[in-house]
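>>> have a look at this fold, sequence not included:
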């Protein structure tokens, strides 16, 4: 798993470089998909880079990417292990040029993410994790282990979506009481919890499975939890729809975050 994790991290960096070439050129058009979500040349460049790289690995697993998601459930329900990819998570942040976008690559085994990389191209920052290997943050070449903060702050730090706020989140935060809210894009919100800089990420709005899988692995290997509002771990490829239910990301199990 360690060798595979290193290979996937290198692939994520390569995809990030392809994204940055377009990001820095200021020459990218924006299209819209059927669900009205934006699509840029960078999404497609990263997609092709990752798919080609994964297909070249010795581990020959199927690939489900946001940019090639039209695979019938009758086919993918047979998959024990497969790659789940978001080539450019945070396309809206990419378009806004605020740097808060990531490359997400996860290996799913029986519905659970067991190996992943989240790469932040603008910062040259990566988070990587695998069962039996550990969880790491690599910042400009410096690699270190990370872990969640098990005892939440008296005034918890909460991360929330920059581009997708919801009325449900507003109501939840009012019930939560005193807190510090940090708005952030893409799967970075998970990673901030994973390295102990935030206590909670409540997601009470729509996400797809490729948005969350890689970052969920980072959080869980760092000692945190990603659960539905019923308290069950977020699972993958369990149904025809690729939309996630609402969920909570946290470390401190001494507080009932879901029941606030």
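Okay, I see it. Keep in mind it's a predicted model, so treat the numbers as computed, not measured.
>>> please count neighbours and contacts with C-alpha atoms only from this point.
Noted.
>>> what's near enough to touch residue 42?
Residue 42 sits next to 18-19, 22-23, 28, 88 when contact means C-alpha atoms under 8 Å, 6 or more residues apart in numbering.
>>> between those, identify the one with the most neighbours.
residue 88 (31 neighbours; other C-alpha atoms under 10 Å).
>>> narrow the contacts of residue 42 to those in helices?
18-19, 22-23 (DSSP state H).
>>> what is the nearest of those residues to residue 4?
Set against residue 4, the nearest of the ones in helices among the contacts of residue 42 by C-alpha to C-alpha is residue 18 (21.3 Å).
>>> surely that closest one and residue 46 touch.
Yes: the pair residue 18 and residue 46 qualifies as a contact (C-alpha atoms under 8 Å) at a distance of 6.2 Å.
>>> quick one: residue 167 from residue 109, how far?
34 Å (C-alpha to C-alpha, to the nearest Å).
>>> same drill for those two, tell me which one is more crowded.
The neighbour comparison of residue 167 against residue 109 (other C-alpha under 10 Å) goes to residue 109, with 16 against 10.
>>> which residue is the nearest non-sequential neighbour of that one?
Nearest non-adjacent residue to residue 109, counting by C-alpha to C-alpha, 6 or more residues apart in numbering: residue 81, 4.6 Å away.
>>> again with residue 20
Per C-alpha to C-alpha, 6+ apart, closest to residue 20 is residue 121, 6.8 Å.
>>> still on that earlier bit, surely the residue nearest to residue 109 touches residue 62?
Yes: taking contacts as C-alpha under 8 Å, residue 81 lies within contact range of residue 62: 7.5 Å.
>>> which of these two has more neighbours?
With neighbours defined as other C-alpha under 10 Å, residue 81 and residue 62 compare such that residue 81 has more, 19 against 16.
>>> nearest to residue 96 among the contacts of residue 42?
The nearest member of these to residue 96, counting by C-alpha to C-alpha, is residue 23 at 10.4 Å.
>>> and the gap between the closest one and residue 196?
Per C-alpha to C-alpha, residue 23 is found 30 Å from residue 196.
>>> with residue 212 instead?
Distance from residue 212 to residue 196, by C-alpha to C-alpha: 18 Å.
>>> who has more neighbours, those two?
residue 212 (25 against 22).
>>> use this one as the comparison:
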């Protein structure tokens, strides 16, 4: 299938903005929190946002399967063997959302042959987001119901002082050891897929992840990072791939540990 990136970007942005408005309405009213079998929280905002995104994607791209977090949790898993499919996390950072913080995001990505080729990360409470299509990454602002300002972004080169970003809710001893091994003294803790985006816009050098994520958690942010000149690799140095099924030691669509980094990251350890 030949990808019309202009139409794709318009549909992703419209779907994300619509979902973001629904999320913020529920956020203002106070969400009702429930818990999945894996003890992760889910709210009506997750479910309503996913419904709206799926409706938009199915309407415009009826032949492209959509793997969405809440649908998969309910046992609805489409066939992605064709290699082209969407990954949707309607509300990444639900813990931040429930806690009243602003670092939650709406995430939509298009995967082709295992790689994220387009994606959007919208932070509705921050009135901003990031989008990547056709090998170009942008940061944008939102005013009312529209995107009002766009700015091309790119990863920064490696300098003498390195900055990392890490998960606010999933800190691990392995992360602390990684920072020490690589001589990184500055580390910003932030929720959701915004960690990828901080590296993509040159505000950080590396995002190490040593705790479990699912493909819908990472795909949109990874798309932005790759379009900005960065990369996401597993600990054995291979590019992180999407569409992982029938894994011997983990669930479908579960990611291994990874390092997401800018173009200037060499990975060398502290002498």
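Right, received. Where do you want to start? Everything numeric here is computed off the predicted structure, so don't read it as measured data.
>>> can you pull the TM-score for these?
The TM-score (TM-score structural alignment, normalised by the length of the first structure) is 0.93; 255 aligned residues with a C-alpha RMSD of 1.7 Å.
>>> residues contacting the spatially closest residue to residue 258 of the first structure that is not a sequence neighbour?
Distances taken as C-alpha to C-alpha, 6+ apart put residue 229 closest to residue 258 of the first structure, at 5.9 Å, once the chain neighbours are dropped. Listed by C-alpha under 8 Å, 6+ apart, the contact partners of residue 229 of the first structure are 246-248, 258.
>>> counterpart of residue 229 of the first structure over in the second structure?
Correspondence of residue 229 of the first structure to the second structure, assessed by TM-score structural alignment: residue 235.
>>> one more: residue 110 of the first structure?
Per TM-score structural alignment, residue 110 of the first structure is aligned with residue 113.
>>> name the nearest residue to residue 221 of the first structure, sequence neighbours excluded.
Spatial nearest neighbour of residue 221 of the first structure, chain neighbours left out: residue 135 (5.8 Å); criterion: C-alpha to C-alpha, 6+ apart.
>>> what lines up with that neighbour in the second structure?
With TM-score structural alignment as the criterion, residue 135 of the first structure matches residue 137.
>>> which secondary structure element is home to that match?
According to DSSP states H and E, residue 137 of the second structure maps onto strand 136-143.
>>> buried ones in that strand?
Neighbour counts over strand 136-143 of the second structure (16 or more other C-alpha atoms under 10 Å) mark 136-142 as buried.
>>> now swap in stretch 164-180 of the second structure and tell me
Quick answer for stretch 164-180 of the second structure (16+ other C-alpha under 10 Å): 164-168, 175, 178-179.
>>> in a markdown table, list those residues along with secondary structure and distance to residue 252 of the second structure.
Shown next, in a markdown table, are these (DSSP: H, G, I helix; E, B strand; the rest coil; distance: C-alpha to C-alpha, whole Å):
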| residue | secondary structure | distance to residue 252 of the second structure |
| --- | --- | --- |
| 164 | strand | 29 |
| 165 | strand | 27 |
| 166 | strand | 24 |
| 167 | strand | 22 |
| 168 | coil | 25 |
| 175 | helix | 25 |
| 178 | helix | 27 |
| 179 | helix | 30 |
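>>> which two of the residues you listed have the greatest separation?
Longest span within these, C-alpha to C-alpha: 168 and 178, 16.1 Å.
>>> which residues does the residue nearest to residue 221 of the first structure contact?
Taking C-alpha under 8 Å, 6+ apart as the definition, contacts of residue 135 of the first structure comprise 127-129, 145-147, 218, 221-222.
>>> cool, residue 199 of the first structure as well?
149, 152-153, 156-158, 193, 250-252.
>>> now check the second structure for the residue matching it.
Per TM-score structural alignment, residue 199 of the first structure is aligned with residue 205.
>>> now residue 216 of the first structure
Per TM-score structural alignment, residue 216 of the first structure is aligned with residue 222.
>>> that match: helix or strand, and which one exactly?
helix 215-227.
>>> that helix - contacts with which helices or strands?
When contacts are defined as 3 or more C-alpha pairs under 8 Å, 6 or more residues apart in numbering; DSSP states H and E, helix 215-227 of the second structure sits against strand 84-92, strand 105-112, strand 115-123, strand 128-133, strand 136-143, helix 194-200, strand 231-234.
>>> got the end-to-end distance for stretch 67-87 of the first structure?
8 Å.
>>> got the buried residues for stretch 114-127 of the second structure?
114-125, 127.
>>> go on, stretch 37-52 of the first structure?
Residues 38-47, 49-51 are the ones in stretch 37-52 of the first structure that count as buried (16+ other C-alpha under 10 Å).
>>> who are the contact partners of the counterpart of residue 157 of the first structure in the second structure?
Under the alignment (TM-score structural alignment), residue 157 of the first structure pairs with residue 163 of the second structure. By C-alpha under 8 Å, 6+ apart, the contact list for residue 163 of the second structure reads 184-188, 203-206.
>>> again, only using 7 Å
Residues near residue 163 of the second structure by C-alpha atoms under 7 Å, 6 or more residues apart in numbering: 184, 186-187, 204-206.
>>> separation between the residue nearest to residue 141 of the second structure when sequence neighbours are not counted and residue 174 of the second structure?
Distances taken as C-alpha to C-alpha, 6+ apart place residue 128 nearest to residue 141 of the second structure, at 4.3 Å, with adjacent residues excluded. Distance of residue 128 of the second structure to residue 174 of the second structure, computed by C-alpha to C-alpha: 31 Å.
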